[in-house]
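Asks: Quick one, structure for this:
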Amino acid sequence: MKIIHITDVHLVPPGQQLFESDPQERLHACLAHVATHHADANMCIMTGDLAHDGDEEAYVVLRDALRNFPVPVRLVVGNHDDRRKFRNVFPDAEADEHGFIQSYADTPAGRFIFLDTKQDGTHAGWYCEKRQAWLDARLGEAAGKPAYLFMHHPPFRIHLQSMDTIMLRNPEAFAAVVERHNIGHVFFGHVHRPVSGMWRNIPFSTLAGLNHQTALDFAESGIVTSLEPPAYSIAFFNDTGLVIHNHEFLDRSPRFRYNPNRDKGHQVQRMQSDQ
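Replies: Prediction:
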């Protein structure tokens, strides 16, 4: 099984830019690249901050961009999103009985669960008791099979001060739920950087956003934004585990075939860089 992970699209209304970049252009380039090289993917998940200011016009841009996309898509909301405006444009988006944008899908790899960690009035995340109960029930239904969580906010520190102040605010309560079950991996967004590791013996990963990034500065307490390259990730699930590749899809640096039998001059035979 193969999935695509995209995060932090930060769309704005047509004609606007964000940090001297065009989020709509980035989205179209990303989707075109996925459609060309990974149309066989089983699913594409976008883990939140679909719109920068929760504008309805931005969600229309997303809806229109996905109209002919060949891969099934699941959308997760983040702190920059607006649930009501999102549902106005995506009325078929699944929600739980309390109106949180949460759903699940049973796949050959296990149960995928898409979480809503948004808390109105703050950029930090929160997972209330109602959502915890919903998650506990959905994990219980998996009956011990691996479950994979897709969410916006990380429930742990990543050692970037600016992001750690707006992580999930009640990580212990969240951990108390997930530790009772078989969690295969946590995919998240929010931090605009490629980060991976282990939390409470659960592997996790995130990646660069589509429009802008968070500078890698461990001493800085404020949010410093950069225009490092965007990326999406390709995750392969198989009988023995999970492998994730991050791809900077706008990279056009030279490519060449390596031939160890050539002379020491290491001449290169350049290839077209379109991958």
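Asks: going forward, measure contacts and count neighbours with C-alpha atoms only.
Replies: Noted.
Asks: where do the helices sit along the protein?
Replies: 23-37, 56-66, 83-89, 129-141, 161-164, 171-178 (DSSP state H).
Asks: What count of nearby residues applies to residue 84?
Replies: Residue 84 has 13 neighbours, counted by other Cα atoms under 10 Å.
Asks: ok, residue 227 touching residue 212?
Replies: Yes: the pair residue 227 / residue 212 is scored as a contact, 5.1 Å apart, by Cα atoms under 8 Å.
Asks: Dump the helices of the chain into TSV; add distance to residue 121 as well.
Replies: Below are the helices of the chain laid out as TSV (distance: least, Cα to Cα, whole Å):
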stretch	distance to residue 121
helix 23-37	24
helix 56-66	18
helix 83-89	13
helix 129-141	18
helix 161-164	17
helix 171-178	19
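Asks: To check against the first, give me the structure of this:
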Amino acid sequence: MKFVHITDTHLVPPGEPLCGLEPSARLAKAIETVNRIDGDAAFAVITGDLSYHGMEPAYRTLRDILGDLAMPHHLLIGNHDDRESFKRIFPETPVDENGFVQYTLETNVGAFVMLDSVVDGQSHGALCDNRIAWLDGELSRLKGTPVYLFLHHPPFDVGIGSLDDCKLEVPEALGQLLANHGDVRHLFYGHVHRPIAGSWRGIPATTLPGTNHQVGLYLGAEPTMLGSHEPPAYGVCLIDDETVAVHMRYFLDESARFDLGSPQSKSAASPDQLAQPPVSMQGQA
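Replies: Here you go, the predicted model:
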């Protein structure tokens, strides 16, 4: 199976900039690239911070842009989102019995379990007793099925102080629950605006850049969260019975694709001397 992972779109009301950029234009370009190059994906998952202020006009813009996506999409919320505003604009998104945006997507490669880690009015995340109980019930129901877990906040430190200060709080309950069930193959998260691969308690975990702005790579305790204009990307995820592979698609990259075995690639003094036009990427995984 192939699916697309997008995160931290941070849409704002029309005409309002963010970090010197236009988030809706960035997301629209990402969607255009998904359709053109990765349109054979089964679906897309967006792991929260859909909006920047949690305002309904931003969610309406998101709905309009996602209307152009050539595949189904599945949404999570993040700390910049407002749960009730989101539900008003996306009423079809499933919620659990307590109103949290949590649900399970069952596929031929396993179950994709979406979690709501939002704490109203706070940057950090948490899974309250009700949310943990819901997850426990789902994992019990899915016993023996491969599970892919999605949430906005990482349940572990990534080494960037300002992000570690607003990760998922009290992750021990989640960690113990996952250890007890043992069927989770991979954890996908957002929030950090960086391409990061690693593992947590033996479970592989990945995240990726946002579609608008990024967080600079300053390891340790910096005085404030430092933004950057590093390239945005979305994830192209490939899953089979034995493997999970996650690629980054830097959707603003327009550099040439060229034959690495060609004479030009060995002798060109600059990128401009490489063979043009670039090799088509149409339909590539």
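Asks: tm score of chain vs chain?
Replies: Aligned and superposed, the two chains score 0.96 in TM-score terms (TM-score structural alignment, normalised by the length of the first structure); 275 aligned residues with a Cα RMSD of 1.6 Å.
Asks: returning to what we had before: who has more neighbours out of residue 227 and residue 212 of the first structure?
Replies: residue 212 (24 against 15).
Asks: Out of the helices of the first structure, the one nearest residue 221 of the first structure is which?
Replies: helix 161-164 (5.1 Å; Cα to Cα).
Asks: Give me the mean distance between that closest one and the second structure.
Replies: Helix 161-164 of the first structure: mean distance to aligned residues in the second structure after superposition is 0.3 Å, counting by mean Cα distance after the TM-score superposition for the first structure.
Asks: can I assume residue 7 of the second structure is in contact with residue 48?
Replies: Yes: taking Cα under 8 Å as the definition, residue 7 of the second structure is a contact partner of residue 48 at 6.1 Å.
Asks: Overlap of the contact sets of the two?
Replies: 190-191 (Cα atoms under 8 Å, 6 or more residues apart in numbering).
Asks: thinking residue 149 of the first structure is in contact with residue 117, fair?
Replies: No: in this structure, residue 149 of the first structure is not within contact of residue 117 by Cα under 8 Å, at 11.7 Å.
Asks: who's more crowded, these two?
Replies: Neighbour totals were compared for residue 149 of the first structure and residue 117, and residue 117 leads with 28 against 20 (other Cα under 10 Å).
Asks: Name all residues that make contact with the more buried one.
Replies: Residue 117 of the first structure sits next to 77-79, 125-127, 151-153, 168 when contact means Cα under 8 Å, 6+ apart.
Asks: cool, and residue 4 of the first structure?
Replies: 41, 43-45, 232-235 are the contacts of residue 4 of the first structure under Cα under 8 Å, 6+ apart.
Asks: Ok, residue 167 of the first structure next?
Replies: Contacts for residue 167 of the first structure (Cα under 8 Å, 6+ apart) come out as 124-125, 153-157.
Asks: do the same with residue 65 of the first structure
Replies: So residue 65 of the first structure contacts 27-28 (Cα under 8 Å, 6+ apart).
Asks: Grab the nearest non-local neighbour of residue 100 of the second structure.
Replies: residue 116 (6.1 Å; Cα to Cα, 6 or more residues apart in numbering).
Asks: Wait, that neighbour touches residue 102, no?
Replies: Yes: in this structure, residue 116 of the second structure is within contact of residue 102 by Cα under 8 Å, at 5.6 Å.
Asks: Give me the common contacts of those two.
Replies: residue 76.
Asks: higher neighbour count, the two?
Replies: The neighbour count for residue 116 of the second structure versus residue 102, taken as other Cα under 10 Å, is higher for residue 116 (28 against 24).
Asks: For the aligned residue in the second structure for residue 102 of the first structure, give me its contacts.
Replies: Alignment note: residue 102 of the first structure maps to residue 102 in the second structure; criterion TM-score structural alignment. By Cα under 8 Å, 6+ apart, the residues touching residue 102 of the second structure are 76, 94-96, 113-116.
Asks: Pull the number of nearby residues for the residue lying closest to residue 102 of the second structure once chain neighbours are set aside.
Replies: Distances taken as Cα to Cα, 6+ apart place residue 115 nearest to residue 102 of the second structure, at 4.8 Å, with adjacent residues excluded. Residue 115 of the second structure is flanked by 26 other residues according to other Cα under 10 Å.
Asks: Contacts for stretch 212-228 of the first structure, please.
Replies: 19, 159-163, 191-193, 211, 229-230.
Asks: Distance from it to the middle of the chain?
Replies: Put simply, stretch 212-228 of the first structure sits 18 Å off its chain's centre (Cα atoms, centre = their mean, to the nearest Å).
Asks: what do you get for stretch 132-148 of the first structure?
Replies: On Cα atoms, centre = their mean, the centre of stretch 132-148 of the first structure falls 21 Å from the chain's centre.
Asks: in stretch 32-45 of the first structure, what counts as buried?
Replies: 32-35, 38-39, 41, 43-45 (16 or more other Cα atoms under 10 Å).
Asks: Hmm, I typed the wrong one, I wanted stretch 224-242 of the first structure.
Replies: Buried residues in stretch 224-242 of the first structure (16+ other Cα under 10 Å): 228-236.
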